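Visitor: pasting the structure only:
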């Protein structure tokens, strides 16, 4: 597509966009009675308007049924998670039996590593991307210490080459093969939170399995953003938060994936709890843990009804939109338009003030662009906020902007570009 840096072009694209009407289903933050241009779905998705209604429905169930709400009403809480499973599965390319909403992301990462990080002999190392989100780093460090290893010896981090910002797949594969006899677990983020790079999950998973390792993924920035096929790619396990691209609210409930090939493996360790016990016999209160079939057997605590209700509200919008395929089609074009606008700003300024460090090709990125500001980055970011454009800032010099296809428009991108140009001129010429 030949892009144009004009309001009329942006509006024409929005008129042709079959998903544009979903924008009206979300609430945009305001200041002085004016909506922000919200480009921060990579950090926290917007609130669906229906969320309050869905949560109120569960509050009504609590009021009307009290403890009997576990078994009475249109959506008994005992089985409420099953409605979500059917809607979660298409988003991550799984069977409903392979996914489950529960806990929060880092809690689930720990629970899954209990099962899938099983160091034996020389094979005790975990390989991950360098510069992973701190929570992943801390979780992995503590897991290897729990098993008696020194993180400096047990964790292999793969960093970009000197002078580069992103990882090359061939370098990841080379590092896996270089340590083939020592790696127990390959554990990457599907999309790197800082650069926005989408790793070649299928190829990396295959490479991990070829050396005899288990492969897991943290999909915090990938689930609901890019099409993943966890079952078909033979991923062993994965987990994600739901409050970024899946709009479940701050601290929203997490999801897990466990490939069905592991369901019959009785040798897997797990930290068990009552809600992971066999559903048909759960209320017999018997000793001796017998896991429920599928991913549900990794549950520990009982259903978190209110967080699930918020997630359910957003998942129903994904279903209306056709899940990931149509959203991804729009996202590719919308992100490319944002990239075009940033490059046009550099031309207008007559200097390469902004460097996009997110990969250029759509196969290597989702909705997020990470942009290095060569000068006065924080001042420019603050200026964007003052001009009603809300992205987010990452030290030391990166502005992250994400045009989310469910609720962002081409006009949003154009107007954000106009604001960035205005602020840049004011700051750089002062």
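Guide: Right, received. Where do you want to start? Keep in mind that this is a model prediction, so the values were computed, not measured.
Visitor: drop to CA atoms for contacts and neighbour counts, all remaining ones
Guide: OK.
Visitor: what helix or strand is residue 109 on?
Guide: Assigned by DSSP states H and E, residue 109 belongs to helix 105-116.
Visitor: starting at the chain centroid, how far to that helix?
Guide: In terms of CA atoms, centre = their mean, to the nearest Å, the centre of helix 105-116 is found 16 Å from the chain centre.
Visitor: Which strands or helices does that helix pack on?
Guide: helix 134-146, strand 237-240, strand 255-258 (3 or more CA pairs under 8 Å, 6 or more residues apart in numbering; DSSP states H and E).
Visitor: what angle sits between the very next helix or strand once past that helix and helix 134-146?
Guide: Using DSSP H and E, the next helix or strand after helix 105-116 towards the C-terminus is strand 125-129. For strand 125-129 against helix 134-146, the angle by axes from the mean of the first three to the mean of the last three CA atoms, to 10 degrees is 170 degrees.
Visitor: what packs against strand 125-129?
Guide: Using 3+ CA pairs under 8 Å, 6+ apart, strand 125-129 sits against helix 151-154, strand 155-158, strand 183-189.
Visitor: switch the cut-off to 10 Å
Guide: helix 134-146, helix 151-154, strand 155-158, helix 169-178, strand 183-189, strand 214-218 (3 or more CA pairs under 10 Å, 6 or more residues apart in numbering; DSSP states H and E).
Visitor: how about the second one: buried residues?
Guide: I take that to be helix 151-154. For helix 151-154, burial by neighbour count (16 or more other CA atoms under 10 Å) applies to 151, 154.
Visitor: here comes the other one, which I'd like you to weigh against the first:
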């Protein structure tokens, strides 16, 4: 299990004051990556302070170039664009596989970009949720993202199992915000013979808590339980080792930390030990059929013996082009490891400033230890002068984009690809001024990008 002393990380020493933010940005080896993104601006023409990459990542500048390439190929070649050009459309999804597999700690044969997140969860449960009279329960967290609940409940109903019978909820202890991983392991031990599937988040969307998927998977497999993971808030955010952790399947969207545009094509991981089993039940479509005979138009489905065998239809190439732009931008950073190192410093700096500047007025429900959280800190407001929602709205009016989640949390996500330490400093400066009743805090927009 993850413990506070499990990782020998050197705790960053932070200081108050604007000059220190400037110093951190000057020392940041990834600072130039910010210029690879289009930054939203306010009505006054200033760059926003954008901390909403956990909801929608910013647009990589490469995206327009790569989309234009597809549009030009279409304009010049029509249907022949499937087979001609530098990036022909027929194998386009394959151009993404190796880099995406690297980001999630997978073998290339285990990863495919297809569909949307919830569609992929349904497809995975078709293959991996096989209830019996004795083993029929699905474990899911009580406060999972609603779409995951809908998917689970409808899958149970498809098998004639009611929600009351089939759903086993994981809840924090009374009065607490976070899941206790010991409780998860105890549930696996006590109820494991009845559990068919555990579906958990890599990072919990509301609290920002990172779960120890490796250990949970080890315990679940000892009891014969399938493990699936929703990586919507984890892919492109934290280091993952899906293959080594032996996870059965995982699904993620690509529009949050993967910066690939609203509603962009999602990703799917199926462990290597499963992908070669072409007898697994699945919903089939022709893009999952053997490539060598796909265009012979036979009616006997022969699945590709990789994750591609779960594809249904040919994917939207314009969306894949935006994902390719994002992955190439990640490559400029040298992959997820250096980004994660910067992320730990960014969130640590934000937590330090909040503790020193707004102690008692703002609390953080996200775990304190860096290994137990990703980019996001989830904040609660504790003042009589204004509610959390009012604080969120006033931040928005000051050019600060965060994310509000009912009932009472402001989610703030400094993303290492494009957020600076100066962004973090200015966020706390503006937040403090609002809470002190200063309607016009002094904002130094020159600190947005370290010189």
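Guide: Structure's in. What do you need? Because the structure is a prediction, the values reported are computed rather than measured.
Visitor: Put one on top of the other, what's the TM-score?
Guide: TM-score of the superposed chains, computed with TM-score structural alignment, normalised by the length of structure 1, equals 0.97; 424 aligned residues with a CA RMSD of 1.1 Å.
Visitor: which residue lines up with residue 195 of structure 2 in structure 1?
Guide: With TM-score structural alignment defining the correspondence, residue 195 of structure 2 maps onto residue 183 in structure 1.
Visitor: again, but for residue 141 of structure 2
Guide: Using TM-score structural alignment, residue 141 of structure 2 pairs with residue 129 in structure 1.
Visitor: Touching, its match and residue 169? I think so.
Guide: No. Between residue 129 of structure 1 and residue 169 no contact is recorded; they are 11.2 Å apart, counting by CA atoms under 10 Å.
Visitor: who has more neighbours, these two?
Guide: A side-by-side neighbour count of residue 129 of structure 1 and residue 169, using other CA atoms under 10 Å, places residue 129 first with 20 against 14.
Visitor: How much space separates the more buried one from residue 321 of structure 1?
Guide: Here residue 129 of structure 1 is placed at a distance of 33 Å from residue 321 of structure 1 (CA to CA, to the nearest Å).
Visitor: repeat for residue 193 of structure 1
Guide: Distance from residue 193 of structure 1 to residue 321 of structure 1, by CA to CA: 25 Å.
Visitor: One more: residue 261 of structure 1?
Guide: 31 Å.
Visitor: What helices and strands are in contact with the helix ranked longest in structure 1?
Guide: Criterion DSSP state H: the longest helix present in structure 1 is helix 324-349. Packing partners of helix 324-349 of structure 1 (3+ CA pairs under 10 Å, 6+ apart): helix 7-16, helix 80-92, helix 305-321, strand 354-356, strand 368-373, strand 398-402, helix 410-428.
Visitor: among these, which is nearest residue 341 of structure 1?
Guide: helix 410-428 (6.0 Å; CA to CA).
Visitor: residues in contact with the counterpart of residue 231 of structure 2 in structure 1?
Guide: Under the alignment (TM-score structural alignment), residue 231 of structure 2 pairs with residue 219 of structure 1. Applying CA atoms under 10 Å, 6 or more residues apart in numbering to residue 219 of structure 1 gives the contacts 92, 105, 188-192, 225-226, 228, 238-242, 255-256.
Visitor: got the buried residues for stretch 205-213 of structure 1?
Guide: Buried-residue list, stretch 205-213 of structure 1, by 16+ other CA under 10 Å: 205, 206, 207, 208, 209, 211, 213.
Visitor: which residues touch residue 214 of structure 1?
Guide: 116-118, 126, 183-187, 205, 208, 235-237 are the contacts of residue 214 of structure 1 under CA under 10 Å, 6+ apart.
Visitor: okay, now residue 281 of structure 1: neighbour count?
Guide: Neighbours around residue 281 of structure 1, by other CA under 10 Å: 11.
Visitor: I'd guessed it sits against residue 292; true?
Guide: Yes. Taking CA under 10 Å as the definition, residue 281 of structure 1 is a contact partner of residue 292 at 9.5 Å.
Visitor: tell me which of the contacts of residue 214 of structure 1 is nearest to residue 66 of structure 1?
Guide: Among these, and counting by CA to CA, the member closest to residue 66 of structure 1 is residue 237, at 35.7 Å.
Visitor: That closest one -> structure 2?
Guide: That one, residue 237 of structure 1, aligns with residue 249 by TM-score structural alignment.
Visitor: sorry, back to before: the more surrounded of residue 193 and residue 321 of structure 1?
Guide: residue 193 (21 against 16).
Visitor: Mutual contacts of residue 281 and residue 292 of structure 1, please.
Guide: Contacts common to residue 281 of structure 1 and residue 292, judged by CA under 10 Å, 6+ apart, are absent.
Visitor: list the contacts for the aligned partner of residue 318 of structure 1 in structure 2?
Guide: Alignment note: residue 318 of structure 1 maps to residue 330 in structure 2; criterion TM-score structural alignment. Residue 330 of structure 2 makes contact with 33, 60, 99, 100, 103, 236, 258, 259, 324, 336, 339, 417, according to CA under 10 Å, 6+ apart.
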